[in-house]
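1. sequence first, then the predicted structure:
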Amino acid sequence: MKTKPTRGKRGLIEADLVQASLMEVERGGLDGFGLRCAARAIGCDVATLSYRFGSKEGLERAIADRLHHEVARPKPHMKWQDRLSEMARAYRKIAKRYPNAFRLLLRFWSTGPRELQLGEEWHRALLDAGLREADVPAVGFATYAAILGVCAGEIDGLLNKPGAEALREIEGQSDLPLTKKLLPIFADLGDDEVFDAAIKILISGIEVEAAKQSRPRQKPLPRSATSRRVTRADRQA
């Protein structure tokens, strides 16, 4: 049975409200975004959005959850490395398509059911990699935040090629011999290369950590009879 779309006050469909708000964020950015400007862009009153989402934060959370729906849940038969890589690349596509709204993904512990589902997939991949359950939360947060950080750096300009001002600053300092040597590489570095390197390093780090955890712990060697006698003698002394 097909689920009917959720309707808010005055019969407006929730998905349409969120989509229109998302487009408004992309048009005007997050700094001036609020229920009032969203209502104006949608063509409804503020009370309608307040009734459905509660607050500006509630609407922003709904927008972020809408973005998560663009990340497909990986197929379970895929290797864990491929599952993480596939989700990571999906987030990069979101960052490029919605550079303003993408920042909302870094703002909430969870944006709703869809992100929780994707988090389940992320955690399952780490567990399948061989990590202990106790380590999955920390590694999950660290790797997820790292991917979002690389995506944010790309859309905000961090990965841009060095400009004329940066080149002048580097040339003006005598304590940067390695940086000066690497400048031609920086000049030719592409965003794809950086993102691929980030995924490769994350995957390798997870593999190394999982390998450490799979090694059997060595039992401590028993003390020799001589050392036991010395210990007793020392105590008597």
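-> Noted; the coordinates are in hand. Numbers count the residues shown, from 1 in each chain.
2. switch to C-alpha atoms for all contacts and neighbour counts from now on
-> OK.
3. tell me the contacts of I42?
-> Each residue near I42 by C-alpha atoms under 8 Å, 6 or more residues apart in numbering is listed here: 17, 20-21.
4. any idea how far it is from E57?
-> 17 Å (C-alpha to C-alpha, to the nearest Å).
5. got another, please set it beside the one above:
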Amino acid sequence: MPLKPKTEPRPLAPEAIVAAAIELIEHVGEADFSLRKLGQKLGCDPMTVLYHFKSKDGLLRAMADHLTAQLRASDPTLDWRGRLRALALQYRRVALAFPCTFGLMSRFWTTGPADYQHIETVYQALEEAGFGDQDLAEVGIGWYATVIGLAAAEARGFLRVACDLEAREITQLPEPSFATVRRLVPAFRSLSSERSYRLMVEVVLDGLDSAATRRRAQPRATA
């Protein structure tokens, strides 16, 4: 009986590796994620992953860029506040869909090709708000740190109602020294994570508006 020709395993596409890596990290968490476990999931040697991404950080950045690609572009007809608000809500949507992978978004200055159009949107909006080139870079990075951090906090469960233990601990604090937080226990017990997120986005936008107005009012230095 003739022997069947030996078939070689089909090469893994980078996109398939990234998809499997995201599925794995969402299942085991970032702390337990490893190239060895990913290789086992894919049925390949970990060196195959390194061949495509050069390093573990290269893979993690590609995973973050995959999430960035899930963001929908802001409507260009909106004003600067509307465009930033829409993008902030997109980050929230992606964070809730990929809570473990989303933490990678804050690890890289940019995630890669999918990121640059959104970066351009942010800096154009901030320029429209009234910030000059001297401030744009710092304010833009600050906007990203705030929005990504806020979205990650909600995805990891920080923006939530106070549990029974937490509420009980607060009510047991001495009244004179902690009157404000004691009074807020009912509010802590009825928090809405979405409402908190949206409120903080508006606070950030108001702050940007005020800061840009103050900057415009400052006299320009003469040479």
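-> Cool, the structure landed. Quick caveat: nothing in here was measured; it's all calculated off a predicted structure.
6. care to give me the TM-score?
-> Laid over one another, the chains give 0.88 as their TM-score (TM-score structural alignment, normalised by the length of structure 2), with 211 aligned residues with a C-alpha RMSD of 1.8 Å.
7. ok so, going back, output the contacts of I42 of structure 1 as a markdown table; include the columns secondary structure, neighbour count and distance to Y91 of structure 1.
-> Formatted as a markdown table, the contacts of I42 of structure 1 follow (DSSP: H, G, I helix; E, B strand; the rest coil; neighbours: other C-alpha atoms under 10 Å; distance: C-alpha to C-alpha, whole Å):
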| residue | secondary structure | neighbour count | distance to Y91 of structure 1 |
| --- | --- | --- | --- |
| L17 | helix | 24 | 23 |
| A20 | helix | 18 | 21 |
| S21 | helix | 26 | 20 |
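8. turn those residues into a markdown table, including distance to H77 of structure 1.
-> Compiled in a markdown table, the contacts of I42 of structure 1 are given as follows (distance: C-alpha to C-alpha, whole Å):
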| residue | distance to H77 of structure 1 |
| --- | --- |
| L17 | 36 |
| A20 | 36 |
| S21 | 37 |
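9. how do those look in structure 2, which are kept?
-> On the basis of both residues aligned by TM-score structural alignment, their matches' C-alpha atoms under 8 Å, what survives of the contacts of I42 of structure 1 in structure 2 is 17, 20.
10. out of the contacts of I42 of structure 1, which is nearest to T48 of structure 1?
-> L17 (9.7 Å; C-alpha to C-alpha).
11. got a list of what the closest one touches?
-> L17 of structure 1 sits in contact with I42, where contact means C-alpha under 8 Å, 6+ apart.
12. mind checking how far it is from R228 of structure 1?
-> 77 Å.
13. sorry, back to before: which one of the contacts of I42 of structure 1 is nearest to F141 of structure 1?
-> Within the contacts of I42 of structure 1, proximity to F141 of structure 1 (C-alpha to C-alpha) peaks at S21, which comes in at 27.9 Å.
14. the closest one -> structure 2?
-> In structure 2, the residue paired with S21 of structure 1 according to TM-score structural alignment is A21.
15. could you pull out the helices for structure 1?
-> Remark: helices assigned in structure 1 by DSSP state H are 14-28, 35-42, 46-53, 56-68, 80-97, 113-129, 136-156, 164-171, 177-188, 191-214, 225-236.
16. against which helices or strands is the fourth one packed?
-> Counting contacts by 3 or more C-alpha pairs under 8 Å, 6 or more residues apart in numbering; DSSP states H and E, helix 56-68 of structure 1 packs against helix 14-28, helix 46-53, helix 113-129.
17. relative to structure 2, which residues correspond to the longest one?
-> Read it as helix 113-129 of structure 1. Using TM-score structural alignment, helix 113-129 of structure 1 corresponds to residues 113-129 of structure 2.
18. and the closest residue to N160 of structure 1 other than its chain neighbours, how many neighbours?
-> Leaving aside its chain neighbours, N160 of structure 1 sits nearest to E154 (7.5 Å; criterion: C-alpha to C-alpha, 6 or more residues apart in numbering). Using other C-alpha atoms under 10 Å, E154 of structure 1 has 20 neighbouring residues.
19. and E154 of structure 1, how far from K9 of structure 1?
-> According to C-alpha to C-alpha, E154 of structure 1 and K9 of structure 1 sit 39 Å apart.
20. also A62 of structure 1?
-> For A62 of structure 1, the distance to K9 of structure 1 - C-alpha to C-alpha - is 16 Å.
21. more crowded one of these two?
-> Set A62 of structure 1 next to K9 and count neighbours by other C-alpha under 10 Å: A62 wins out with 23 against 13.
22. list the contacts of the more buried one.
-> Contacts of A62 of structure 1 by C-alpha under 8 Å, 6+ apart are 18, 53, 111-112.
23. and if we set it to 10 Å?
-> 14-15, 17-19, 21-22, 53, 56, 68, 104, 111-112 (C-alpha atoms under 10 Å, 6 or more residues apart in numbering).
24. next one: E133 of structure 1
-> 123-124, 126-127.
25. over to F158 of structure 2?
-> With the criterion set at C-alpha under 10 Å, 6+ apart, F158 of structure 2 makes contact with 150-152, 193.
26. can you say which of the residues you listed are buried?
-> Neighbour counting over these (16 or more other C-alpha atoms under 10 Å) leaves 150-152, 193 as the buried ones.
27. let's have the residues you listed in TSV, adding distance to L173 of structure 2.
-> Formatted as TSV, the buried ones among the contacts of F158 of structure 2 follow (distance: C-alpha to C-alpha, whole Å):
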residue	distance to L173 of structure 2
L150	28
A151	30
A152	30
S193	25
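28. ok, now how distant is the residue most central in space within structure 2 from R183 of structure 2?
-> With distances taken as C-alpha atoms, centre = their mean, the residue of structure 2 nearest its centroid is I148 (3.6 Å). Remark: distance between I148 of structure 2 and R183 of structure 2 (C-alpha to C-alpha) = 30 Å.
29. before we move on, what about L38 of structure 2?
-> 49 Å.
30. and for K54 of structure 2?
-> K54 of structure 2 is 54 Å from R183 of structure 2, where distance means C-alpha to C-alpha.
31. tell me the contacts of R220 of structure 2?
-> Counting by C-alpha under 10 Å, 6+ apart, R220 of structure 2 touches no other residue.
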